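Trainee: Please find the sequence and the predicted model below.
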Amino acid sequence: MTFTHRPVLLAEAVTSVLGETTSSEQQSITIIDGTFGRGGHSREILKHLNQHSKLIAFDKDLQAIAEAKTIQDPRFQIIHESFASMAEQVPSDSIDGVLLDLGISSPQIDDPSRGFSFRGDGPLDMRMDTTRGQSAAEWLAVAEQKDIARVIKEYGEERFALQIAKAIVARREQGDSLTRTGELASLVAGVVRTREAGQDPATRTFQAIRIYINQELTDLEGGLRAAFHCLKPGGLLAVISFHSLEDRIVKQFMQGLSKVSVPRGLPLTEKQMPKPLAELLGRIKPSEEEVKENPRARSAILRVMRKIKSVPEGAIS
């Protein structure tokens, strides 16, 4: 079965990560697509690069890697790693633009065998990289109740996190561990007493467990720091987020780099004032037309910043 993915904010993201430079004006630039997915953004970026430029893409998902290998272009390189590792793969101050399109792709959601969605029954896996780490089923089979509740509350912002965790552990103690997405969705539906309009009661729980299993927020924090160090001064960072937990991390990271902290009353002239490390360039939401054509774009936010100057590695927390 073939699963398709429509990239969100395609034109806006590509313009944001490439800046104003056209392919004819480029000398030799290097761009990173930290989340290849099914390659929508990467393919569009390649259309705007000249023959001397390069695109490096990262992804943890083996299906994404297989798709990337169908691109026969000498300017393109795919790396089977998290974007959080980009600073280990490329030198500091060497990249002209970094794009991160967070969350999961439509094929991951639509394919029941991946275990990401409650809409179709499948193995309770949820790993982006199925060669590494615990599956969701393996974790739920051994995790303590307090840890399950914490994950569902913190990463899913679910009010009934404790009740869901208790139900999971009670079922496990009866010798019936959860192994299918349908089983987990049904269990959550029996516990969550109030539902948000238009939202399945399992939505927040599935999001939370997926984020935890794939360490998405930890990767994001590390990836943002890595991207900053990889960028040249003047380089651009563009990040598309889909929920408040991601967007909060991106927003705070970019705002922190764009501000300077000087003790009150310190006698400094304007020339002596320290300069910020980055400049905020804006926040973009999908158009009404895009949301109408692709409802999954509804919650997307694109934030963009430009690096102004470098700092020693480890100086950014």
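Mentor: Right, received. Where do you want to start? Residues are numbered from 1 along each chain as shown.
Trainee: going forward, measure contacts and count neighbours with C-alpha atoms only.
Mentor: Noted.
Trainee: following the strand or helix carrying residue 210, which helix or strand shows up next?
Mentor: In the assignment (DSSP states H and E), residue 210 maps to helix 203-214. The element immediately downstream of helix 203-214 (helix or strand, assigned by DSSP H and E) is helix 216-230.
Trainee: the helices in the stretch 151-300 of the chain, which residues?
Mentor: 161-173, 181-191, 203-214, 216-230, 244-258, 288-293 (DSSP state H, counting those that start in this stretch).
Trainee: and the comparison structure, right after this:
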Amino acid sequence: MGARELGLPERVPSRDGLPERVTIWEVGPRDGLQNEQAVVPVEVKLEFLDRLAAAGLGVLEATSFVHPKWVPQLADAEELLGRLDRRPGVRYPVLVPNERGLDRALAAGVRHIAVFGSATETFAQRNLNSTVDGQFAMFEPVVGRARAEGLEVRAYLSMCFGDPWEGPVPAEQVVRVGRRLLDLGCSQLSLGDTVGVATAGQVERLLDLFTGAGVGVDALAVHFHDTYGQALANTHAALRKGVSTVDSSAGGLGGCPYAESATGNLATEDLVWLLDGLGIEHGADLGELVAASRWMAERLGRPSPSRVVRALGG
């Protein structure tokens, strides 16, 4: 499909501190689908993953080993990974909440995992049944064992900008918790705007505080929700600070099962449109991504919330 048919954006490269290439960390198959009320058949999930890999995405977060009681949608994690046709050069990380989840991940042959922490006390209690400090007792053996097994470990940090129960979150608090996750041995920290309240100014301030605390931008990723329509603006702010890994969800799927005010993730297609316009390489094919999201939207029985998918007839 040619650029004229797609109406691709004009490429106007503007370095201004921007990275030359961005890694798109696709979370649609896990974070995007975990909130779906109707169980999505494993065959559909497998085809979705394959379509996204065919579109050129190099990181596909496949599933989670959270207890099925809490996220029934992902109860088929072992079956999905056992049947997954892994494409060469594509990473398929999974979310691991605790040591039991790590045991399951290791048994499934997983090589890349992620843990999920909280920057605030209330969300730590609601999501982890713990405290901000107490969560590290749970993460330490998971990260330590995983690293000893040669696994790559990523950390998600939620509620980095605002918490629906606590309000604005002090940036210094986020840096303190984030530093502890990296110090455990996590190779990357994904900063989550879980309820989508962040603004570009907040993003720049938080990233400046992290770098001022000795954390390089190469260790940081960003994860924005579009609740207030700020996900792309926030992403651009992060890119200007040198961040080169951005989380997104094909078709804008997803939310957060423990924060009702959280709407969909930044849509991968919308992200690609931004990156293409800035002349930033990413390796994905927009036409194939749009087709994959249209296909999944049909399976879910509703239109894609991605603006780019809709603009291109999805």
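Mentor: Noted; the coordinates are in hand. The structure presented is a predicted model; accordingly, all values stated were derived computationally and were not measured.
Trainee: And the TM-score between these chains?
Mentor: The TM-score (TM-score structural alignment, normalised by the length of the second structure) is 0.31; 167 aligned residues with a C-alpha RMSD of 6.6 Å.
Trainee: Now do residue 307 of the second structure against residue 289 of the second structure, distance only.
Mentor: Look at residue 307 of the second structure and residue 289 of the second structure: by C-alpha to C-alpha, to the nearest Å, they are 13 Å apart.
Trainee: And residue 192 of the second structure, by the same measure?
Mentor: Taking C-alpha to C-alpha, one finds residue 192 of the second structure at 23 Å from residue 289 of the second structure.
Trainee: tell me the strands in the second structure, going along the chain?
Mentor: Listed in chain order, the strands found in the second structure under DSSP state E are 23-26, 59-60, 63-64, 94-95, 112-118, 152-158, 162-163, 167-168, 188-193, 220-224, 245-248.
Trainee: As a markdown table, those strands with mean neighbour count would be great.
Mentor: Converted to a markdown table, these look like this (neighbours: other C-alpha atoms under 10 Å):
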| stretch | mean neighbour count |
| --- | --- |
| strand 23-26 | 23 |
| strand 59-60 | 21 |
| strand 63-64 | 28 |
| strand 94-95 | 26 |
| strand 112-118 | 24 |
| strand 152-158 | 24 |
| strand 162-163 | 22 |
| strand 167-168 | 13 |
| strand 188-193 | 24 |
| strand 220-224 | 25 |
| strand 245-248 | 26 |
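Trainee: Including distance to residue 275 of the second structure, could the ones you listed go into CSV?
Mentor: What follows is the strands of the second structure, written out as CSV (distance: least, C-alpha to C-alpha, whole Å):
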stretch, distance to residue 275 of the second structure
strand 23-26, 10
strand 59-60, 17
strand 63-64, 26
strand 94-95, 26
strand 112-118, 25
strand 152-158, 23
strand 162-163, 26
strand 167-168, 29
strand 188-193, 19
strand 220-224, 15
strand 245-248, 11
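Trainee: between those strands, which gets nearest to residue 208 of the second structure?
Mentor: Evaluated over the strands of the second structure, closeness to residue 208 of the second structure peaks at strand 220-224, with 11.6 Å, by C-alpha to C-alpha.
Trainee: angle of that closest one against strand 152-158?
Mentor: 40 degrees (axes from the mean of the first three to the mean of the last three C-alpha atoms, to 10 degrees).
Trainee: what angle sits between strand 220-224 of the second structure and strand 188-193?
Mentor: Using the same axes, to 10 degrees: strand 220-224 of the second structure against strand 188-193 is 30 degrees.
Trainee: any chance of the helices of the stretch 151-300 of the first structure in TSV, plus mean neighbour count?
Mentor: Shown next, in TSV, are those (neighbours: other C-alpha under 10 Å):
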stretch	mean neighbour count
helix 161-173	18
helix 181-191	19
helix 203-214	21
helix 216-230	21
helix 244-258	17
helix 288-293	13
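Trainee: Relative to residue 62 of the first structure, which of those helices is closest?
Mentor: Among those, helix 203-214 comes nearest to residue 62 of the first structure, with 13.9 Å by C-alpha to C-alpha.
Trainee: For residue 278 of the first structure, give its distance to residue 166 of the first structure.
Mentor: Distance from residue 278 of the first structure to residue 166 of the first structure, by C-alpha to C-alpha: 46 Å.
Trainee: To residue 307 of the first structure, which of the helices of the stretch 151-300 of the first structure lies closest?
Mentor: Nearest to residue 307 of the first structure, of all the helices of the stretch 151-300 of the first structure, is helix 216-230, at 7.1 Å by C-alpha to C-alpha.
Trainee: Skipping its backbone neighbours, what lies nearest residue 87 of the first structure in space?
Mentor: For residue 87 of the first structure, ignoring the flanking residues on the chain, the nearest one in space by C-alpha to C-alpha, 6 or more residues apart in numbering is residue 226 at 5.1 Å.
Trainee: how far away is that neighbour from residue 237 of the first structure?
Mentor: 11 Å.
Trainee: Same check on residue 281 of the first structure?
Mentor: Taking C-alpha to C-alpha, one finds residue 281 of the first structure at 10 Å from residue 237 of the first structure.
Trainee: Check residue 12 of the first structure too.
Mentor: In terms of C-alpha to C-alpha, residue 12 of the first structure sits 13 Å off from residue 237 of the first structure.
Trainee: just residue 150 of the first structure next, same as before
Mentor: According to C-alpha to C-alpha, residue 150 of the first structure stands 32 Å off from residue 237 of the first structure.
Trainee: Neighbour count for these two, which is higher?
Mentor: residue 237 (28 against 17; other C-alpha atoms under 10 Å).
Trainee: count of neighbours near the spatially closest residue to that one that is not a sequence neighbour?
Mentor: The shortest distance from residue 237 of the first structure to any non-neighbouring residue, by C-alpha to C-alpha, 6+ apart, is to residue 98 (4.9 Å). Counted with other C-alpha under 10 Å, the neighbours of residue 98 of the first structure add up to 28.
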